[in-house]
Structures are given as structure tokens and as C-alpha cells.
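Undergrad: Have a look; sequence and predicted model below, questions after that.
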Amino acid sequence: MNSPSVLIEKVLTRVAKKLNIEKWRYELENMSGNMVNYMGNLFPVALIDKTSDVTIYLMIKTDSSALVPAIEPFANGAYKREDYVYTTLVPLFKKIANNSDDFFPECYFADSSKDNRVLVLQNMSVFGFERHNKGRFLDKEHIILILEAVAKLHSFSLILREKNIEPPNNEVMEPFMTNKEPHYAYCLKRCFKKYGVDLFEGTQFENFFKNMYSSMDDMTQFIENSVKNAHTLVYGHGDIWKENFLFKYIDNKPVQVCLLDYQLTHLMTPARDVLFLLINSIESSIRREHYQTFLSTYYKALKVSLKANGIDPSTVYSEEKFRDDIKLVFPMCFCVTIFSFALWLGLENLISLVDTAGSVNVDTQKDNVELFIKIIGDIITDFRDFGTTST
């Protein structure tokens, strides 16, 4: 694999050619905020047209998996999916939607081939977007803004379908299936055993984890249930959590959101993105107070986008079907949540999560283990009370 500097120059040559810039130079910028990306390295770059003295601010993502062979299967699919989103889906979406640019950064270059994996986007921080850096969880205002954007994203797939516009086939965008993603299914189950069944043994949630784990005896059925029994499928984001959003603020209030990192995008029920956000990105008190408002906010935004394109929401995806799908996807979303919080809280890194053998070291990670137990316990209690799960 090329070194970062060589790859950056090679990529910028392609970008400059695309933009008809004959003489140029570039400068590496300082990263704005502590942005997180587990599947790549981020390089903010200023591409400077030496003739016109115009500067274009870019964010370059390069693959980091060459140093970690164990995560190669994840990286392969991740870069292919994001390449497809920006080069194939986004142009289609922009043809059918109004003002879709507000959460799709312009893509200047994408390559998902193994030795040259790279993505070049607008650096949205130049336009006033920034990451949320006021705590681990988001407040009501941020969540509502995200739900409205995600609803619009989902509506694009439904609009394409109703207009009989078929995106070019790409098997990497098909629903996650165990026969195509065996490493993913393996990691989820191993992680659930370690951070669910074993960690919560002897607690009030012991039976919950044992019962859900028993449903994973057939991982094919466990994973595919949320696909085959869903009322509809769309191109969902797939990795909805607070680090994959940038916000624009006015008077410290979020007024606009930009969605990033489509490396887990695939066909899924719309409910999966929504539920995953409400599970992982808000604390229990906010979730319990506003849960029904959040669900209604999402569906209202979906209706608005569909109706604006002459589509009757009740015929393509009614609110009743959406709420049915919320219950359907809970087991899968919860399983992924266990995996995610083990990563986000530093109990594991992406490499060790590929093989989560051994028990949790409670002594050396006591504070984070206790936080993990509190967060996960609150999730179970909340969604039992909501009637989302009866496990």
C-alpha cells in the first residue's frame, strides 16, 4: 500500500484534473475537533489553485487496515459501500430531491480497490459544521434534527422505487447476510457472549441475556429475521451514532446536520437506523421522556418528503408498519449496541473485537465496565417499558 503522502498526492492529482486545475499545491490542515473513524485515517487538506489562488478544502479518508489483516474483511466491504453511496446513490438522490446537498458533502474522488482505498469529500468544517463535543450523549434538539435528516435519506429510496428508477446492482449493498458476512456474525455473537451473558451473570438482567443469546444459536435466522420480515427496505445509513454527524449552530442551537461515514450502508428496514440512534445516542432520562415524540418526528418528516414527491406514505410505508418494524429490529440493534459500546468505551479496540476471547478485566477497566453496565441496563429497562421487547 502507498504511504499516506504518496497516496494524497496521487489522489489530489486526480481531483485537480477533474476540476481543471493545472497548477496546484496542497497543505495539510489541522484537524478540527477530535473526529473518530475506526476504519480509516482522516487528513484535512487545502488544495490550492496556483493560477487563481482559489483554495478548496477537502477531507481525505485513507484505509488503515493494511496494518491489521484481521479487519481486512470489514474494510473491503466498508470502502466499497461508501464508494457506491457517493458515486452512484447520491447523484440519483440529488436528481429527485430538493436541497439534498445540506447533508451530502460533495465527493471529489472515490476508489475502493484494495491497494488504493480512499475517499475525498468536501471538508464541511469550512462551512461551519462541527462535531458534537458536549458529552457522550445528544440532547433532544440534536436527535430531532438527525431524525428529520435520516427520514429524508430513507425517503430517497422509496421515491426511487415509486418512480421505477433502479440503481445499478451492487451486491455489497444487499442486506447483511451471514453467508456473505460470516466474520460479522461471528464477532457479534462472541462479543454478546463476553459483554452480555458473562458480564451480566448474577444481575437482574441475567435471564434477558441468556434468552437472547439462545436465539443466536442460528445466527443466520437471527440476523436475517430483521430483513426478511420487514415491511420495506431502503438504503439506510447503517451506523447511526453521534460521531457520524456534523452540526451547524446558531446561538449554540443546532440548526443543520451533515451525515457522514456510509461504510455500513446497505438495504435495511428504515426502523433500524431510527432505533439504533435512540438506543445508543441519548441517555435514559431523555429517551424515556421523549421516545414517542422521536418516533413521531421521524415519521412526520418521512411523510413530508414523500408527499412532496407525490407519494402517499400510507401505501408505501405506513406509520403502523414502521412501528411494527421497530419491534422487529430490536434484537439485532441491541446486539450491535453491545458490540458498539464495548468499542466506544474502550473496553476493546477494533482488532480485539475480531476475537473477543477471554473475560472482561474488571480490575483494570472498572470505571468503564461500570458505565457499560449502567448504560446497557438502562437500555433494557427502557425498551421493556416501551413494549419494544418482551425478552
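TA: Alright, I've got the coordinates.
Undergrad: contacts, neighbours, all on C-alpha from now
TA: Fine.
Undergrad: Quick one: distance of stretch 27-47 to the chain centre.
TA: Relative to its parent chain, stretch 27-47 has a centroid offset of 18 Å by Cα atoms, centre = their mean, to the nearest Å.
Undergrad: What lies in contact with that stretch?
TA: 12, 24-26, 48, 55-65, 75, 78, 123, 125, 130-131, 243, 350 (Cα atoms under 8 Å, 6 or more residues apart in numbering).
Undergrad: Now do the helices in this structure.
TA: For the chain, the helices defined by DSSP state H occupy 4-18, 72-84, 90-96, 140-162, 182-192, 206-214, 219-228, 270-280, 284-308, 313-316, 319-344, 350-354, 366-385.
Undergrad: Neighbours of Asn164, how many?
TA: Per other Cα atoms under 10 Å, the neighbour tally for Asn164 reads 9.
Undergrad: show me what contacts it?
TA: When the contact criterion is Cα under 8 Å, 6+ apart, Asn164 has no partners at all.
Undergrad: Quick check: it vs Asn361, distance?
TA: Noted for Asn164: a distance of 54 Å to Asn361, by Cα to Cα, to the nearest Å.
Undergrad: just Ile143 next, same as before
TA: 34 Å.
Undergrad: neighbour-wise, which of these two wins?
TA: Ile143 (21 against 10).
Undergrad: ok, now which ones touch that one?
TA: Phe294.
Undergrad: can we see that at 6 Å?
TA: Residues counted as contacts of Ile143 (Cα atoms under 6 Å, 6 or more residues apart in numbering): none.
Undergrad: Starting from Ser125, give me the distance back to the residue nearest to Leu12 when sequence neighbours are not counted.
TA: Excluding its sequence neighbours, the residue lying closest to Leu12 (Cα to Cα, 6 or more residues apart in numbering) is Leu47, at 7.7 Å. Between Leu47 and Ser125 the computed distance is 15 Å (Cα to Cα).
Undergrad: same question, Lys94
TA: For Lys94 relative to Ser125 (Cα to Cα), the value is 22 Å.
Undergrad: Mind checking which of these two has more residues around it?
TA: More crowded of Lys94 and Ser125, by other Cα under 10 Å: Ser125, with 19 against 14.
Undergrad: ok, how many other residues are close to the nearest residue to that one once chain neighbours are set aside?
TA: Of all residues not flanking Ser125 in the chain, Ser32 sits nearest, at 7.1 Å (Cα to Cα, 6+ apart). Each residue near Ser32 was counted by other Cα under 10 Å, and the total is 13.
Undergrad: Against that first model, consider the following:
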Amino acid sequence: MSETFNTDEKVKRLVEKAFNESLDNYTVDILNATKIGENYMGSVHNVKIKRNDKEEDDIKFHLFAKMAPHEGCHRNTSPIRAMYECEIHSYENIFPELVKFQKDKNVAIFQPFAKSYASSLEMGAEALLMDDMKMKNFKLIDHRAKLDLQHATLIMREIGKFHALSFAIRDQRPELFKYLENNCRDIFYSNDKMSSTLHKAVTNIGTAIVKSYDTSSRNAKEVESLQNFIKNLPSVLNSVLSLDNAGKYAVINHGDLEIRNILFRYNDAAEPHIPTDLCLLDWQLTRLGSPALDILFFIFICTEKELRDNHYNRLIVEYYESLATFLRQLGSDPQILFPYEILLEHLKKLSAFGLYNAIWIVSLNMREICDVPDTSTIKNEDLYVQSLSVVPKRGYVERVRDIISDLIKYDYDF
């Protein structure tokens, strides 16, 4: 850590801002909250606050501080500031309006995000202070383990409800939707340095996967499709992210639906392993786009072939039925705003987004701990590309080839 950057001091200033009082009468304990490979775009810390005149275990608040990386090299290779601006905008401007809209409609409040207490846009020290949802019995699960149907189903249902809010607001409060979409344009893939880095890494890994196939004719379709995908990467990504593809069906996307960004709660004592609630973290890539983008991102990064073979269609139906049910509760007609046939059309024409992200993100997720890059030490784009171009030794190539096989089976255009 830089000698001139004091994380504890930055966090304490954020706490003072949140509660508008001095910390002279409080003890603030700040502990690192993540392990290697759990967070690439910052550092996160557990923050415990208690009064000095109270008993040792009388904690006033359990909070969670998320701090932007301050190292110049890392900030020069990723759109760090824009990502924190995006997340802060989500917590301070988007989420309160989503909650208020639901209250006005007198429905049970759907709120799959933590409460935010304070934020900072100080250059080089961007940060958020939020509820520590783990103290409310939410848990992370192993992002390297196989995802089961129960967890996948809950995620699909909750994504559907989240997207339904955008459709309802666009339908009933167009001026509010216009306000919400401000600062909801893509800031990650459209960033020149980030897109250049990702294109090179995806090309490197994709080329290695092409070489992994044998020369038998039974693999010809997969090889040809992957080669064409790699050859046309920039135009492919620009096309799928174009708002022209979403049109009147554009909604606010989470943008980064990885398992590492989802907390689960298990409130059914009779079935303690089945999740009942979730909380979504890391809203740094929130953007306007087709609902299919969130679905494709989640399914092809987080599920494996066995689950898709048995339940892919069911998961899509679960998503849509959840979206449609919530839309009706909010007072809008899903058949008018987002017909099921349009969802299937978008999944087909935007499927390249799922493959693109699976190639580099699944690579990160399946690495041995010793191979997880320390992003704070990256000095330039070439090293960044190198850090993202590792092909994990166990199971990775087969997993991506399974994705390619499934995309062809579903007749998806990638």
C-alpha cells in the first residue's frame, strides 16, 4: 500500500460523513473483508462501530466499505472512476426511485440491494459505505462450485422482477425513466483501453480453445463459428451493446451478474440449503440495455452444461413469468411491454455477449489461487492482457467448448 494512502483514515472520514458526527466517542474497527481473487476493482472492508462507554460487544453498526484502487497503474488500465461514479449513481439516484415507485403502487417492496450510508468521489479515493448484509444472514457461496437449480432459479426470478421495474416505470412514468437512464450508458466495454485489453485477452484465449479441438469433421461447426467470432470481436461487441438492438425494450441492467456478486439468505428451516432471498452487489456496470444481456451474462458464466441441458428452457420461463407477474402487480401489461417472443429473439441475436464474457471471466473464476492476478501490480496494458489471457489447466477449455456447443444447439447467433 502506498505510504501516502491511509485506508483506515479514508474509511473513518466516510463514517463521519454518514452519521454527521465526530468519532471521538466511538471505536471504529476496520478489517479487510475479501480473500485473493474475490474482488478485482477495489478493496472491501468490514467496519464495526461502537461507543466507547458501552460494553465490548455492543456494536452500534456493522458496515461495509468499498474503496476504489488508488494505484495509478491499475487506474490507467481500467475505467475505475467511471465505475465508481456509476455505482454511486445507482445507490443514490436509481435505487431510491425504484423503492418509492413500488411504495406508490402499494406492492411488497422488492429491494435486492444494500442500504447505502455515504459515498465519496474524491479523486483516487472513490468509496461507498453500505450495510454489511452478512450481518443480516446473507452469505456468499463458492463461485467455483457448481450452481444448482434452486440458486439459479431464484436468480432468474429476481432478475425478472428487477427488469420489470424498468418496464413499469417506462410505461407509467416516462419522465422518471428518462431521469433514471441518465448515467446508465455503458462505461466498461465502451472504454477504449478496457475494450482493447479485453479484445486481446479474448482473442488469445479463444485461439487456444480453437487449437484444443481435434481435426475431426464433427467439430467443424464449433471451430468455424469460434474462429469467425474471434475474427469479428470488435464489431460483434459493438453490435450487441448497441441500444438500437434493445429499442423500446431497453431496461436498467445490473451488468455483472456473477456468483461472487450475489449474496443469498436461507430462511426456511425445513429446507436450509434452498435460498429464499438474495442481495446483489457490485453495481459498477449498471447500464441501459436489452434484458437478454443480464440473462446471457449470468447463464453462460455461472451455469454448467449439465444444468443447461436439463433446465435451460425452464430457467428462461422462470425469468419471464416472474417479470410478467411483477409487471401486472405494478399495473402494466407484460404482453404489450415485453412479449415472450421478443425475449427469445433478443437471446438469439445478442448471444455473443454471453460467449464473449464467459471466455475471460470463467478463466478468472477457474484459476488456481496462485494464478489469480494481483491487479494492483499491473504496470501497463500488455501486462494486463497477459494477466487475463491465462487458460486454466483443469476443466476450463471443456467448459467453454460446452458453451459453444450449446449456443449452436440453441441456434443462437454468435
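TA: Arrived safely. Keep in mind that this is a model prediction, so the values were computed, not measured.
Undergrad: what's the TM-score here?
TA: With the length set by TM-score structural alignment, normalised by the length of structure 1, the two chains reach a TM-score of 0.88; 383 aligned residues with a Cα RMSD of 3.0 Å.
Undergrad: Look up how far Ile30 of structure 2 lies from the residue nearest in space to the middle of structure 2.
TA: Centroid-nearest residue in structure 2: Asp256, 1.8 Å away (criterion: Cα atoms, centre = their mean). The spacing between Asp256 of structure 2 and Ile30 of structure 2, counted by Cα to Cα, is 27 Å.
Undergrad: now Trp360 of structure 2
TA: Distance from Trp360 of structure 2 to Ile30 of structure 2, by Cα to Cα: 33 Å.
Undergrad: Out of those two, name the residue with the larger neighbour count.
TA: Trp360 (24 against 20).
Undergrad: What does the more buried one correspond to in structure 1?
TA: Using TM-score structural alignment as the criterion, Trp360 of structure 2 maps onto Phe339 of structure 1.
Undergrad: how much space between that match and Glu283 of structure 1?
TA: For Phe339 of structure 1, the distance to Glu283 of structure 1 equals 18 Å [Cα to Cα].
Undergrad: What of Ser32 of structure 1?
TA: To Glu283 of structure 1, Ser32 of structure 1 is 26 Å away according to Cα to Cα.
Undergrad: What sits closest to the corresponding residue of structure 1 for Asp256 of structure 2 if chain neighbours are left out?
TA: Aligned by TM-score structural alignment, Asp256 of structure 2 pairs with Asp239 of structure 1. Nearest non-adjacent residue to Asp239 of structure 1, counting by Cα to Cα, 6+ apart: Leu264, 6.0 Å away.
Undergrad: burial of the aligned partner of the one you found in structure 2, as a residue count?
TA: In structure 2, Leu264 of structure 1 lines up with Leu285, judged by TM-score structural alignment. Neighbour count for Leu285 of structure 2, taken as other Cα under 10 Å: 23.
Undergrad: Asp132 of structure 2 now?
TA: Asp132 of structure 2 has 21 nearby residues by other Cα under 10 Å.
Undergrad: wait, what's in contact with it?
TA: By Cα under 6 Å, 6+ apart, the neighbours of Asp132 of structure 2 are His62, Leu63, Phe64.
Undergrad: Is the last one in contact with Met130, as I believe?
TA: Yes: with contacts counted by Cα atoms under 6 Å, Phe64 of structure 2 reaches Met130, the gap being 5.1 Å.
Undergrad: These two: which is more packed in?
TA: Between Phe64 of structure 2 and Met130, Phe64 has the larger neighbour count (other Cα under 10 Å), namely 26 against 22.
Undergrad: distance of that one from Pro392 of structure 2?
TA: Taken as Cα to Cα, the span from Phe64 of structure 2 to Pro392 of structure 2 is 32 Å.
Undergrad: Over to Leu315 of structure 2?
TA: Using Cα to Cα, we find Leu315 of structure 2 at a distance of 28 Å from Pro392 of structure 2.
Undergrad: Looking at the two, which has the bigger crowd around it?
TA: Using other Cα under 10 Å, the more surrounded residue of Leu315 of structure 2 and Pro392 is Leu315, with 22 against 17.
Undergrad: Give the equivalent position in structure 1 for that one.
TA: Residue correspondence, TM-score structural alignment: Leu315 of structure 2 in this structure matches Phe294 in structure 1.
Undergrad: which one is that match nearest to, not counting chain neighbours?
TA: Ile144 is the one closest to Phe294 of structure 1 (Cα to Cα, 6+ apart), at 6.6 Å.
Undergrad: for Phe208 of structure 1, same thing?
TA: Thr391 (5.8 Å).
Undergrad: Ignoring the adjacent residues along the chain, who's closest to the aligned residue in structure 1 for Gly206 of structure 2?
TA: Aligned by TM-score structural alignment, Gly206 of structure 2 pairs with Gly196 of structure 1. In space, and not counting its chain neighbours, Gly196 of structure 1 is closest to Phe209: 6.0 Å by Cα to Cα, 6+ apart.
Undergrad: ok, the one you found touching Leu199?
TA: No: taking contacts as Cα under 6 Å, Phe209 of structure 1 lies outside contact range of Leu199: 9.7 Å.
Undergrad: still on that earlier bit, can I assume the residue nearest to Asp239 of structure 1 is in contact with Ile240?
TA: No: Leu264 of structure 1 lies out of contact with Ile240 (Cα under 6 Å); the separation is 9.5 Å.
Undergrad: Now for the alignment partner in structure 2 of Gly77 of structure 1, how many residues are close by?
TA: For Gly77 of structure 1, the aligned residue in structure 2 is Ala82 (criterion: TM-score structural alignment). Burial of Ala82 of structure 2 is recorded as 18 neighbouring residues (other Cα under 10 Å).
Undergrad: cool, Asn137 of structure 2 as well?
TA: Asn137 of structure 2 has 12 neighbouring residues, counting by other Cα under 10 Å.
Undergrad: For it, which residues are in contact?
TA: Contacts of Asn137 of structure 2 by Cα under 6 Å, 6+ apart are Arg265.
Undergrad: do you know how far the nearest residue to the match of Gly77 of structure 1 once chain neighbours are set aside is from Gln227 of structure 2?
TA: Sequence neighbours aside, Ile187 is the residue nearest to Ala82 of structure 2 in space, at 6.6 Å (criterion: Cα to Cα, 6+ apart). Separation of Ile187 of structure 2 from Gln227 of structure 2 (Cα to Cα): 27 Å.
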